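K.L.:
Output the structure for:
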Amino acid sequence: MTASVTGGRSVRELLREATQRLQVAHAADDIDEARLQAELLYGLATGLDRAQVIAAGNDAAAPAAIEAFEALIERRVQHEPFAYILGKREFFGMTFEVGPGCLVPRPETETLVEAALEAIKAHPEARRLVRVADIGTGSGAIALSVARHAPNTTVYAVDVSTAALQWAGKNMRRFDLQDRVVLLAGDLAEPLTEPIDVLLANLPYVPTDEFEALPAQIREREPRLAVEGGPDGVELIARLAQQLDAHLASVAAAIFEVGAGQISWVEELVTRALTEAGRTGLDVRFHRDLRGIRRVLEVRMGYPKED
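P.N.:
You can find the predicted model right below:
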């Protein structure tokens, strides 16, 4: 039997008990994160924002609020992803709906979006229409962020998972981007029917043995097909590299998010596939995330030289 948050206490006492439970269950990295989660979950249970929760610290918690809050804390103690419980995740200044069946967007992926927007801006078709594909779209975070911030684009959001595409569809409608985002079900680039100017991919890149060591909230709750990248971590990336030439326009950019330490390996896979297909003048670029890790590989082909 697990410990529970009981009645007859102030909101502050309930939050303190919940913070301790989250720490003991390793549902948070430190006490500050545990406290933040407790405050946000109490807000979810009561309809209050975080500032209101903090201000209500000395108030007695209502029985209905305690019951709802306790249920949410129990879900988190059982390692349900925090974003799933909240039903949303902030990404690139936008709030996305998320839940079982889609990967929770990560902050490091914003580096991929930033690189995509620069590649779109520099593309010769930027004054007209740039065709973008997001391979493995999941919740649609990448595709919709690009569409929202680059109105000169049509974005094809592709995923093999129909469950993930349902979340992408919800978010597409949430941001009213139906006129510029097309959802496609299928394997990697296969559903694409016209040449792509900027192709983006945040595919699974965690090797199988490392996947087994991931925290329970990822390993047991988020979709495995969105996280595990096969024995070496780059199985899907290698397959997509072989499809690039058939789906890219003559002037194009291919941009990949990769795991720490993988970028040179992925660079070799991508540039070799393109070179063998007859592509020349490849311009390879690396982009670091906020932790300084070389997180994103960009390969441009046919772009005009920059001044």
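
K.L.:
going forward, measure contacts and count neighbours with C-alpha atoms only.
P.N.:
Will do.

K.L.:
Next one: the nearest residue to E13 once chain neighbours are set aside from A71, what distance?
P.N.:
With Cα to Cα, 6 or more residues apart in numbering as the criterion, E13 has its nearest non-adjacent residue at 8.0 Å, and that residue is G57. When distances are taken as Cα to Cα, to the nearest Å, G57 and A71 turn out to be 20 Å apart.

K.L.:
So which residues of this structure form strands?
P.N.:
Shown for the chain, the strands assigned by DSSP state E span residues 88-91, 94-97, 130-135, 153-159, 181-185, 196-201, 248-257, 283-288, 294-301.

K.L.:
What are the buried residues along the last one?
P.N.:
This means strand 294-301. Within strand 294-301, the residues that qualify as buried by neighbour count (16 or more other Cα atoms under 10 Å) are 294-301.

K.L.:
how about this one, so we can line them up?
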Amino acid sequence: MKIKEALKIKELSRSEKEYILSKLLNEDKIFLHLNPEFEFDEEKFLKIIELRKKEYPLEYIFNEAYFYDEKFYIEEGILVPRDDTEALIDVSIKELGDYVKQEKKLTITEIGVGSGIISITLAKKFPQFRFIATDINPKAIEVSKINAKTYNVNIDFRLSNLLDEVKEKIDIIVSNPPYVEEEWNYEPLKYEPKEALFAKDSGTFLLKEIVKEGIKRKVKLIICEFGYNQKELMIKFFESLNIKNYYFYKDLSSNTRGFVIKF
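P.N.:
I've put the predicted structure just below:
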């Protein structure tokens, strides 16, 4: 098959086909444009096309995902990073920046570390703070350690439900927990770990548990991502606990995507 023929396949976007070809041929996009007649063995390319037609994540195929302009290792069994979560990073950087001059020592804990993208990105930005990250999935801890080593950041990873294995004092909780409603049947999600996606109580169960943990631990700050349609549910929950000092933030598509609570 020639490059120009591969790029004419209709099922995928041009950019995705270019990415696949670049990975398979170990060449950049400029090479693809300058060599349309270049012939290659199409077997692997066509297999990938078939997988993508079934919505199998491209990130699992090449074991890499891009987040906040950096590349992270990923594999099946780990939640695929989403661009929407970059809004969580932006808010976290803003909020943590306020503590840089005020506090010499802070312990920041991420609940549900996944591939490590949040803790690692923040640890690179704030090396003066201590980071602890938990997850119930042993594979998530393993993958996060690989990524942390790549970026040479010091994070204490722990296999734990919420903060069960974190006994020391913590100051800030950051989390992108499972928040998809259990009733939601979205076909592409079938390849990703259900425990990293779905939650009870219209998707808010773990969000509420994290807030209660934060109150119990007397933290200074909680930053969480949630579903675009969960704002009103969380407002009612905050009111039930008499939480008043909070705000919501939006993602890149201007959807309400998370909350920040200050104590």
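
K.L.:
TM between them?
P.N.:
After superposition, the two chains reach a TM-score of 0.92 (TM-score structural alignment, normalised by the length of structure 2), with 263 aligned residues with a Cα RMSD of 1.9 Å.

K.L.:
For the buried residues of strand 294-301 of structure 1, give me JSON lines that also has distance to A122 of structure 1.
P.N.:
As requested, the buried residues of strand 294-301 of structure 1 are exported to JSON lines (distance: Cα to Cα, whole Å):
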{"residue": "R294", "distance to A122 of structure 1": "22"}
{"residue": "R295", "distance to A122 of structure 1": "21"}
{"residue": "V296", "distance to A122 of structure 1": "17"}
{"residue": "L297", "distance to A122 of structure 1": "17"}
{"residue": "E298", "distance to A122 of structure 1": "13"}
{"residue": "V299", "distance to A122 of structure 1": "13"}
{"residue": "R300", "distance to A122 of structure 1": "10"}
{"residue": "M301", "distance to A122 of structure 1": "12"}
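
K.L.:
Looking at those, spot the one nearest E108 of structure 1.
P.N.:
Set against E108 of structure 1, the nearest of the buried residues of strand 294-301 of structure 1 by Cα to Cα is R295 (7.5 Å).

K.L.:
Please name the residues that touch the closest one.
P.N.:
For R295 of structure 1, the contacting residues are 108, 111, 257-260, 263, 286-289, taking Cα atoms under 8 Å, 6 or more residues apart in numbering as the criterion.

K.L.:
ok, now A141 of structure 1?
P.N.:
Going by Cα under 8 Å, 6+ apart, the list of residues near A141 of structure 1 reads 91, 96, 105, 168.

K.L.:
Identify the residue of structure 2 aligned to the last one.
P.N.:
Residue correspondence, TM-score structural alignment: A168 of structure 1 in this structure matches S144 in structure 2.

K.L.:
Burial check on its match, number of neighbours?
P.N.:
Here the number of neighbours of S144 of structure 2 (other Cα atoms under 10 Å) works out to 27.

K.L.:
neighbours around L34 of structure 2, how many?
P.N.:
Around L34 of structure 2 there are 9 other residues, counting by other Cα under 10 Å.

K.L.:
Kindly provide the distance from it to I170 of structure 2.
P.N.:
55 Å.

K.L.:
what does D98 of structure 2 give?
P.N.:
For D98 of structure 2, the distance to I170 of structure 2 under the criterion Cα to Cα works out to 17 Å.

K.L.:
repeat for I136 of structure 2
P.N.:
I136 of structure 2 is 19 Å from I170 of structure 2, where distance means Cα to Cα.

K.L.:
G214 of structure 2 too?
P.N.:
9 Å.

K.L.:
same thing with L206 of structure 2?
P.N.:
Here the distance between L206 of structure 2 and I170 of structure 2 works out to 19 Å (Cα to Cα).

K.L.:
which ones are touching the most centrally placed residue in structure 2?
P.N.:
By Cα atoms, centre = their mean, structure 2 has its centre lying nearest to P81, at 3.8 Å. The neighbours of P81 of structure 2, taking Cα under 8 Å, 6+ apart as the test, are 65-67, 115, 117.

K.L.:
Which stretches in structure 2 count as helices?
P.N.:
Along structure 2, the stretches classed as helices by DSSP state H are 3-6, 14-25, 29-34, 43-53, 58-62, 86-100, 117-125, 138-150, 205-217, 231-240.
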